[in-house]
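Novice: only geometry, no sequence info:
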């Protein structure tokens, strides 16, 4: 998504951050398999580090994009009621893939990470189109 926003010259209008619902990867870089798959497509994830969603994030951000129902549920459980409508599944924005959620790549081989990238590229393009429409309104 960051790459798309940079190419669209919208970095001054769209702020992107990443955070998990749990605390088990705080301070750690992305999975090596994810980094390898991303690098093949020209994405550099090496500077990213895990962090956990913080209470002030709910007022700070307009959208919380999650990969699956488990993450949506976990986020909703700590989200103030007035901000729960900000939680959306990434695949809601997909234009090619009709999957409901992003597949979990961690229990398969490298091809699982390729599949995740396919899904994310599709859905992030749709998300950017949606955000562009909102910014133009």
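Specialist: Received the coordinates, thanks. Quick caveat, the model's predicted, so the values are computed rather than measured.

Novice: rest of the way, CA atoms for contacts and neighbours
Specialist: Fine.

Novice: show me where this protein has its helices.
Specialist: 2-7, 32-40, 57-60, 69-78, 110-136 (DSSP state H).

Novice: tally of neighbours for residue 54?
Specialist: 12 (other CA atoms under 10 Å).

Novice: cool, and residue 95?
Specialist: Residues near residue 95, counting by other CA under 10 Å: 14.

Novice: closest one to residue 103 among the helices of the chain?
Specialist: helix 110-136 (6.2 Å; CA to CA).

Novice: tilt between the closest one and helix 32-40?
Specialist: With axes from the mean of the first three to the mean of the last three CA atoms, to 10 degrees applied, the angle from helix 110-136 to helix 32-40 works out at 60 degrees.

Novice: in helix 110-136, what counts as buried?
Specialist: Going by neighbour count (16 or more other CA atoms under 10 Å), the buried part of helix 110-136 is 112-117, 119-120, 122-128.

Novice: quick revisit: got the helices of the chain as a markdown table, with distance to residue 48 columns?
Specialist: Formatted as a markdown table, the helices of the chain follow (distance: least, CA to CA, whole Å):
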| stretch | distance to residue 48 |
| --- | --- |
| helix 2-7 | 12 |
| helix 32-40 | 10 |
| helix 57-60 | 18 |
| helix 69-78 | 20 |
| helix 110-136 | 16 |
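
Novice: quick one: which of the buried residues of helix 110-136 is nearest to residue 101?
Specialist: The closest of these, once distances to residue 101 are taken by CA to CA, is residue 119, at 9.0 Å.

Novice: comparison target below:
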């Protein structure tokens, strides 16, 4: 089974493209995408400092471009992964009637971290902390999808 997974954050320039890039390296057979709940960065590449931090770990996300989340994504994906509770609420507010596509926080797949969200490094400036959480969550998600 090919999994179709969408990663969502606020602007789609830091956390969600990093999560998409990390996850596609872990599970290249999955169909992945990322989006933002805002339209601030549509068509733009990921934030340069986030790309640099990811590149230092061997993660390339230079091919990704920002796009905005829409209710149609509930039809296009099997699973939607939000980076924080505000993103999750914004996603759920667009859920079309009758669509049961699951929406989870990425940190749900990394309970050992004790975190309930991935802090936004655009504001915190801590790109390594965000990547640490994203990598742990992505590995947990991979494990979950493979029946672990």
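Specialist: That came through fine. From a predicted model like this one, the values you see are computed outputs, not experimental measurements.

Novice: quick TM-score on the pair, please.
Specialist: With the length set by TM-score structural alignment, normalised by the length of structure 1, the two chains reach a TM-score of 0.85; 126 aligned residues with a CA RMSD of 1.6 Å.

Novice: circling back to that earlier point, name the nearest of the buried residues of helix 110-136 of structure 1 relative to residue 42 of structure 1.
Specialist: residue 117 (11.5 Å).

Novice: rewinding a little: can you tell which of the helices of structure 1 is closest to residue 88 of structure 1?
Specialist: helix 69-78 (7.4 Å).

Novice: what's the closest of the helices of structure 1 to residue 95 of structure 1?
Specialist: helix 110-136 (6.2 Å).

Novice: burial count for the aligned residue in structure 2 for residue 50 of structure 1?
Specialist: Per TM-score structural alignment, the equivalent position to residue 50 of structure 1 in structure 2 is residue 66. Residue 66 of structure 2 has 25 neighbours, counted by other CA under 10 Å.

Novice: I figured residue 66 of structure 2 hits residue 41, correct?
Specialist: Yes. Applying CA atoms under 8 Å as the test, residue 66 of structure 2 and residue 41 come out as touching, 5.6 Å apart.

Novice: tell me the counterpart of residue 79 of structure 2 in structure 1.
Specialist: That one, residue 79 of structure 2, aligns with residue 63 by TM-score structural alignment.

Novice: skipping adjacent residues, who's closest to its match in space?
Specialist: residue 86 (4.7 Å; CA to CA, 6 or more residues apart in numbering).

Novice: okay, buried residues for stretch 22-42 of structure 2 please.
Specialist: Buried, per 16+ other CA under 10 Å, within stretch 22-42 of structure 2: 22-24, 27, 30-38, 41-42.

Novice: closest to residue 86 of structure 2 among the residues you listed?
Specialist: Nearest to residue 86 of structure 2, judged by CA to CA, of those is residue 37 at 9.4 Å.

Novice: counterpart of that closest one in structure 1?
Specialist: So, by TM-score structural alignment, residue 37 of structure 2 is matched to residue 21.

Novice: that match and residue 50 touch, don't they?
Specialist: No. Contact criterion CA under 8 Å: residue 21 of structure 1 and residue 50 do not qualify, at 10.4 Å.

Novice: and the residue nearest to residue 63 of structure 1, what does it touch?
Specialist: The neighbours of residue 86 of structure 1, taking CA atoms under 8 Å, 6 or more residues apart in numbering as the test, are 62, 63, 64.

Novice: any idea which of those has the most stuff around it?
Specialist: Neighbour tally across these (other CA under 10 Å): the maximum, 20 neighbours, falls on residue 64.

Novice: map the residue nearest to residue 63 of structure 1 onto structure 2.
Specialist: By TM-score structural alignment, residue 86 of structure 1 lines up with residue 102.

Novice: relative to residue 112 of structure 2, how far out is its match?
Specialist: 22 Å (CA to CA, to the nearest Å).

Novice: do the same with residue 77 of structure 2
Specialist: When distance is defined by CA to CA, residue 77 of structure 2 is 27 Å away from residue 112 of structure 2.

Novice: one step back: could you measure from the match of residue 50 of structure 1 over to residue 132 of structure 2?
Specialist: Counting by CA to CA, the gap from residue 66 of structure 2 to residue 132 of structure 2 is 22 Å.

Novice: cool, thanks, signing off.
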